[in-house]
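**Student:** This is a predicted model, with the sequence first.
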Amino acid sequence: MSLQVAEGGRTARTVAESLGNAHLVVGIPAYNEESAIGSTVLGVQRWADEVVVVDDGSTDRTPAILAQADVTVLRHESNRGKGAAVRTLFAHTRRTDCDALVVLDADGQHDPTDIPTLAEPVVEGDADMVIGSRYLADDARDETPAYRRVGQLVLDYCTSRVTGSDLTDTQSGYRAFSPESLERLSITTDGMGVESEMIDSATNEGLTITERAIDARYENLEGQTHNPVKHGLAVVLFLVRLLKRRRPIPSFSSRNR
């Protein structure tokens, strides 16, 4: 595997060495990812002290493949959604003595060599949540299809308006978390709005959010990819519910009888 050049011209191996004896947990929510879960797990193992896969009720060969892998598997009996899978992952990691949790998608989109780069600000105490941004750097290698990029810009705008954040990639599923953030982040949604909800919760809790540039690929993905239109609509509907949740309930004085 080639080593990515991280920020400042350092390789992933150099960044990993700078983390010293930090205990890293890598978490992977997975649903029907039989084509990619094996290679994804193999790719992240060299960077993790523990790999935890939340099998969200898969009905394909994902459970059988995971049974052969040296990973911790947490299984939902039925498909509950990404938000529910992340909650399960957080609950498990809170019971471990980790210095950082790194979460990435199971479909092969994310490059495992970015794990040390995302974990570094958390381990060094500079951030509570680090978002891997596909658009932070002006990189000609960006493979995001134009129609997806337009949709992501809309979701970035909506999320920023609702949460008050200023981020370049609010929907990235590649993130690192501090132990404190695992305790304080509130995740209520079961669905695909979880990325936006985590930003909103972190902002409300006064947690520090930063971004690091990552690579992502879309062509020749082995795993399952979500319909971008359905995904986008789900996120927008969740943001609308989030706004409604924030509206103050009007008080009415009791009427004289």
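**Tutor:** Okay, I see it.

**Student:** all contacts plus neighbour counts: C-alpha atoms, from now on.
**Tutor:** Noted.

**Student:** ok, now which ones touch the residue positioned nearest the centre of the chain?
**Tutor:** Centroid-nearest residue in the chain, with CA atoms, centre = their mean: Gly173, separated by 3.1 Å. Counting by CA atoms under 8 Å, 6 or more residues apart in numbering, Gly173 touches 103-105, 131-132, 195.

**Student:** Put this next to the previous one:
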Amino acid sequence: MMTGSPEVCVLLPTMNEAATIADVVADYREAGFENVLVVDGGSTDETRQLAAEAGARVVEQSGEGKGQAVREAVAEHVDAEFVLLADADATYDAADATAMLEPLRDGRTKHVIGDRFADMRPGAMTRLNRIGNRLINRAFARIHGRDYRDILSGYRAFTRESFEELSLAAEGFGIETEMAVECVKRGVPVEVVPITYRPRPEGSDTNLHPIRDGGIIFLELYRKAKTNNPLFYFGSVGATATAGGVLMAIYVLYDWIANGVGHEILAIVSAAGILLGFQLLMFGFLADMILTLHREGIDGHERE
């Protein structure tokens, strides 16, 4: 049975968050959110016990990773109309919850992203993480044509119905990126709300690995471009192949003219690279035209 207001479920994925979970659950309950759901990924500390004692419903996910935890929770354990997704490390402020949920309650949007850069407290993010976040956000805006300012933010609010429209498969921290990409692809309205982002309390260790997870996120952005921006996806590979083929052809031609040395194998490889590159560029243009026509058809159908 659900407890508290049926309208909002505060969803907290956890993994060894004993240092902060009790305070985080208490903060949301004091803010008026009695329906706090903790989905634990197999913590080896007292996370589950402390969360339950603080008043949260606690379930243990069947798989691994934050992405899997969120999908499983919404599919099997959430009946509320709205979901407020936050991290359990006390970096987000429960006082921002009302502002996060307001656009949903007003019907202005279906997905809300909390912008951590609007009020980032000193020490909340390392210099390396800041640079990585900026690069990822710029790449997202370039590839997918939307500027959501902070697509890696873990503070989200969304309607359960809109979440079920998204095709999500990411297991770990790539879930935030995947949700942003899917919102663009599915035409889900998104609003960005400024929030406060605080440093993790002492004794609380992060589960995020900047280099590894950053690489995964970049690959996810590029992989998703295949269906959301095919011109970029195929065009970038095509342009690289063409450029490589042209450079190789220049070298072959120069060595033949200057030194009388022929490179038949390299000449074949360069021709193949140029041909492949042009084919990929043409395929990218055609795929982009088809996608544009498809989207225009959907928009026209919705207007009718």
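**Tutor:** On my side now, so go ahead. Everything numeric here is computed off the predicted structure, so don't read it as measured data.

**Student:** ok so, going back, so what corresponds to the residue nearest to the centre of the first structure in the second structure?
**Tutor:** The alignment partner of Gly173 of the first structure in the second structure, by TM-score structural alignment, is Gly154.

**Student:** Show me what counts as buried in stretch 91-102 of the first structure.
**Tutor:** For stretch 91-102 of the first structure, burial by neighbour count (16 or more other CA atoms under 10 Å) applies to 93, 98-102.

**Student:** now the counterpart of Thr113 of the first structure in the second structure: how far from Ile136 of the second structure?
**Tutor:** Mapped onto the second structure by TM-score structural alignment, Thr113 of the first structure lines up with Ala95. As judged by CA to CA, to the nearest Å, Ala95 of the second structure and Ile136 of the second structure stand 28 Å apart.

**Student:** So those two - more neighbours on which side?
**Tutor:** When neighbours are counted by other CA atoms under 10 Å, Ala95 of the second structure and Ile136 differ, and Ile136 comes out ahead with 22 against 14.

**Student:** Just the ones of the buried residues of stretch 91-102 of the first structure in strands?
**Tutor:** 100-102 (DSSP state E).

**Student:** Can you tell me the element the corresponding residue of the second structure for Val44 of the first structure falls in?
**Tutor:** Aligning on TM-score structural alignment places Val44 of the first structure opposite Tyr28 in the second structure. In the assignment (DSSP states H and E), Tyr28 of the second structure maps to helix 21-30.

**Student:** how about the buried residues of stretch 91-102 of the first structure in a markdown table, adding distance to Glu34 of the first structure?
**Tutor:** Shown next, in a markdown table, are the buried residues of stretch 91-102 of the first structure (distance: CA to CA, whole Å):
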| residue | distance to Glu34 of the first structure |
| --- | --- |
| Thr93 | 24 |
| Cys98 | 28 |
| Asp99 | 30 |
| Ala100 | 27 |
| Leu101 | 24 |
| Val102 | 21 |
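
**Student:** Now flag whichever of those residues is closest to Ala127 of the first structure.
**Tutor:** Checking the buried residues of stretch 91-102 of the first structure against Ala127 of the first structure by CA to CA gives Ala100 as the nearest, at 10.6 Å.

**Student:** who touches the closest one in this structure?
**Tutor:** Residues near Ala100 of the first structure by CA under 8 Å, 6+ apart: 22-25, 119, 122-123, 176-179.

**Student:** repeat that for 10 Å
**Tutor:** 22-26, 93, 118-123, 128-129, 176-182 (CA atoms under 10 Å, 6 or more residues apart in numbering).

**Student:** Glu195 of the first structure now?
**Tutor:** Contacts of Glu195 of the first structure (CA under 10 Å, 6+ apart): 82-83, 86, 131, 159, 169-175, 187, 189, 235.

**Student:** go with 6 Å
**Tutor:** Applying CA atoms under 6 Å, 6 or more residues apart in numbering to Glu195 of the first structure gives the contacts Gln171.

**Student:** what residue of the second structure takes the place of it?
**Tutor:** By TM-score structural alignment, Glu195 of the first structure lines up with Glu176.

**Student:** Also Val26 of the first structure?
**Tutor:** Using TM-score structural alignment, Val26 of the first structure pairs with Val10 in the second structure.

**Student:** That match: what secondary structure?
**Tutor:** Three-state call for Val10 of the second structure (DSSP: H, G, I helix; E, B strand; the rest coil): strand.

**Student:** distance of it from Arg200 of the second structure?
**Tutor:** 20 Å.

**Student:** Between those two, which has more neighbouring residues?
**Tutor:** Val10 (23 against 18).

**Student:** which other residues reach the helix or strand containing Leu66 of the first structure?
**Tutor:** Following DSSP H and E, one finds Leu66 of the first structure within helix 62-67. Helix 62-67 of the first structure has contacts (CA under 6 Å, 6+ apart) with 32-34.

**Student:** can those residues go into TSV with extra columns for neighbour count and distance to Ala213 of the first structure?
**Tutor:** Converted to TSV, these look like this (neighbours: other CA atoms under 10 Å; distance: CA to CA, whole Å):
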residue	neighbour count	distance to Ala213 of the first structure
Asn32	21	28
Glu33	26	25
Glu34	23	28
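
**Student:** As CSV, these with secondary structure would be great.
**Tutor:** Formatted as CSV, those follow (three-state DSSP):
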residue, secondary structure
Asn32, coil
Glu33, coil
Glu34, coil
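
**Student:** what does the lengthiest strand in the second structure rub up against?
**Tutor:** For the second structure, the strand with the greatest residue count under DSSP E is strand 111-120. Strand 111-120 of the second structure has contacts (CA under 6 Å, 6+ apart) with 150, 155-158, 190-197.

**Student:** returning to that earlier point: what's the PyMOL syntax to select whichever of the contacts of Ala100 of the first structure are buried?
**Tutor:** The command below creates a PyMOL selection of those among the contacts of Ala100 of the first structure that count as buried (16+ other CA under 10 Å):
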select buried, resi 22+23+24+25+26+93+118+119+120+121+122+123+128+129+176+177+178+179+181+182
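
**Student:** burial of Leu166 of the second structure, as a residue count?
**Tutor:** Leu166 of the second structure: 17 surrounding residues under other CA under 10 Å.

**Student:** residue in the first structure matching it?
**Tutor:** By TM-score structural alignment, Leu166 of the second structure lines up with Leu185 in the first structure.

**Student:** follow-up on the earlier one: can you tell me which of the contacts of Ala100 of the first structure end up in helices?
**Tutor:** Judged by DSSP state H, the subset of the contacts of Ala100 of the first structure located in helices is 93, 118-123, 179-182.

**Student:** Perfect, I'm done here.
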